[in-house]
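*Asks:* Below are the sequence and a predicted model for it; my questions follow.
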Amino acid sequence: MKKLIETMVKPLVDHPEDVRIETEESGNRVVCNLTVHPQDIGKVIGKQGRTAKAIRSIVYSAAGSQQDGKTIVVNIVD
């Protein structure tokens, strides 16, 4: 999932070198914390959260076929 998120986010931002994804796994839940440069937060979230929602939808769809019943959560951390 980490590579998929990087592939989607890096072209959106002005500072791709500052894109960081930390993955935490506990039980049947995987949490991906996405950190970007402070100037790029708005680009990743998008108007009314549409970009963030689209990123989450794609990750959830991809995870459905790859993860064994695990729930994927994508957080955008500032």
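*Replies:* In hand now; what should we look at?
*Asks:* From here on, just use CA atoms for contacts and neighbour counts.
*Replies:* OK.
*Asks:* How about residues contacting stretch 56-63?
*Replies:* Stretch 56-63 has contacts (C-alpha atoms under 8 Å, 6 or more residues apart in numbering) with 1, 4-5, 72-74.
*Asks:* Most widely separated two among these?
*Replies:* Pairwise distances among those were taken by C-alpha to C-alpha; the largest, 13.7 Å, belongs to Leu4 and Val73.
*Asks:* These two - which one has more neighbours?
*Replies:* Between Leu4 and Val73, counted using other C-alpha atoms under 10 Å, Val73 has the larger neighbour count: 15 against 12.
*Asks:* ok, structure two:
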Amino acid sequence: MKELIETIVKPLVDFPEDVLVNVEEEDNRITYKLSVNKTDMGKVIGKQGRVAKAIRTVVYAAGSSQQKKIFLEIVE
């Protein structure tokens, strides 16, 4: 899943080397924390959050086969 997130986000940003995905796993949930360069934050979020919502939709669909709930957070 981490690779999927990186594959989606890296072509969108100007600084793909700054894309970082941290994984926090708990009993019934997995949280992926996406970090990008500050100048690329707008590109990842998109107008009215459309790009972020689309990324989350793909990640949640890919993780639907797992028994745990998947979350994607975009952090600064």
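*Replies:* Here it is on my side, so go on. These numbers come from a predicted model, not from an experiment.
*Asks:* Any idea what the TM-score comes out to?
*Replies:* Once superposed, chain against chain, the TM-score is 0.98 (TM-score structural alignment, normalised by the length of the second structure); 76 aligned residues with a C-alpha RMSD of 0.5 Å.
*Asks:* Walking through the second structure, point out its helices one by one.
*Replies:* For the second structure, applying DSSP state H gives helices covering 2-9, 41-45, 50-62.
*Asks:* most packed of these?
*Replies:* With neighbours defined by mean count of other C-alpha atoms under 10 Å, none of the helices of the second structure is more surrounded on average than helix 41-45, at a mean of 17.
*Asks:* Run through the neighbouring helices and strands of that helix.
*Replies:* Taking 3 or more C-alpha pairs under 8 Å, 6 or more residues apart in numbering; DSSP states H and E as contact, the helices and strands that helix 41-45 of the second structure lies on are helix 50-62.
*Asks:* mean per-residue distance, the helix it packs on to the first structure?
*Replies:* For helix 50-62 of the second structure, the mean deviation from the first structure after alignment is 0.3 Å (mean C-alpha distance after the TM-score superposition for the first structure).
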